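# just coords:
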């Protein structure tokens, strides 16, 4: 018995964003002010955007889907937290 992929894809996102928030908030304040969160896929970016505000995270950027068009907004992106990259 396996979990259908639609349900499996719903699991673990909040934990991922908790880990991103831990790294982000460990940065010095001057680095946080210049940081962006670059995600490797749409799911990660969506999780950061959904769970991130309550963790005081900036919005995600990604080179996939419609995220490509939004870009980093007014953040310079001098510091990049890469999520899902090796």
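Looks like it came in fine. This one's a predicted model, so the numbers in the text were calculated from it and none came from an experiment.
# rest of the way, CA atoms for contacts and neighbours
Fine.
# Do I have it right that residue 75 meets residue 35?
Yes - judged on Cα atoms under 8 Å, residue 75 makes contact with residue 35 at a distance of 6.9 Å.
# higher neighbour count, those two?
residue 35 (21 against 15; other Cα atoms under 10 Å).
# quick one: contacts for the more buried one?
75-81 (Cα atoms under 8 Å, 6 or more residues apart in numbering).
# would you turn these into a markdown table with distance to residue 9?
Shown next, in a markdown table, are the contacts of residue 35 (distance: Cα to Cα, whole Å):
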| residue | distance to residue 9 |
| --- | --- |
| 75 | 29 |
| 76 | 31 |
| 77 | 29 |
| 78 | 31 |
| 79 | 29 |
| 80 | 25 |
| 81 | 22 |
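# Between the residues you listed, which sits nearest residue 14?
Using Cα to Cα, residue 81 is the member of the contacts of residue 35 that lies nearest residue 14, at 16.8 Å.
# what's the closest residue in space to the closest one that isn't next to it in sequence in contact with, if anything?
Nearest residue to residue 81, sequence neighbours excluded (Cα to Cα, 6 or more residues apart in numbering): residue 37, at 4.8 Å. Residue 37 sits next to 58-61, 80-83 when contact means Cα under 8 Å, 6+ apart.
# try this one side by side with the last:
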């Protein structure tokens, strides 16, 4: 059971909605970048967001430390990455040379409001050196 303020729908049902908004805002944010930067990897916290990107935006490499996605991402070597939320930004920012805010998204039924989207570029450290810290089997 979710511990946060309830949305208009129960969380177990709300998690099945609003993916179109998340995907559209992600795509629009990436398209604000110069053309040479429009093929980043995308890091998300959980398999729900990862699955949505895999399904709706298959042209992008999705990375996540959640469940099976953790094993699939262990050898990733992104030079640029898109991340969501302040905590992810603060985690990844020291590992990249450049970063900038590129947009935000909200999912009314899933309690995700004005979630910032960041673009980071120029990897300073190979991802495998810190990938273990992203593992999440909850």
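Perfect, I can see it now. Model, not experiment: these values are computed from the prediction.
# quick revisit: just the buried residues out of the contacts of residue 35 of the first structure, in PyMOL syntax.
Per 16 or more other Cα atoms under 10 Å, the buried members of the contacts of residue 35 of the first structure correspond to this PyMOL selection:
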select buried, resi 77+79+80+81
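# center of the second structure, which residue is that?
Among the residues of the second structure, the one closest to the centroid is residue 44, at 2.9 Å (Cα atoms, centre = their mean).
# Residue 69 is in contact with that one, correct?
No - in terms of Cα under 8 Å, residue 44 of the second structure does not count as a neighbour of residue 69; the distance is 10.0 Å.
# can you list residues touching both of these two?
With Cα under 8 Å, 6+ apart, residue 44 of the second structure and residue 69 have common neighbours residue 63.
# Look up how far residue 65 of the first structure lies from the counterpart of residue 20 of the second structure in the first structure.
Aligned counterpart of residue 20 of the second structure in the first structure: residue 14 (TM-score structural alignment). Per Cα to Cα, to the nearest Å, residue 14 of the first structure is found 21 Å from residue 65 of the first structure.
# higher neighbour count, those two?
residue 14 (16 against 9).
# where's the more buried one relative to residue 60 of the first structure, distance?
Taken as Cα to Cα, the span from residue 14 of the first structure to residue 60 of the first structure is 14 Å.
# do the same with residue 2 of the first structure
Shown here: residue 2 of the first structure relative to residue 60 of the first structure, a distance of 31 Å by Cα to Cα.
# Comparing these two, which residue is more hemmed in?
residue 60 (25 against 5).
# Report how many residues lie close to the counterpart of residue 41 of the first structure in the second structure.
The alignment partner of residue 41 of the first structure in the second structure, by TM-score structural alignment, is residue 46. When counting by other Cα under 10 Å, one arrives at 18 neighbours for residue 46 of the second structure.
# Before I go, just wanted to say thanks for your time.
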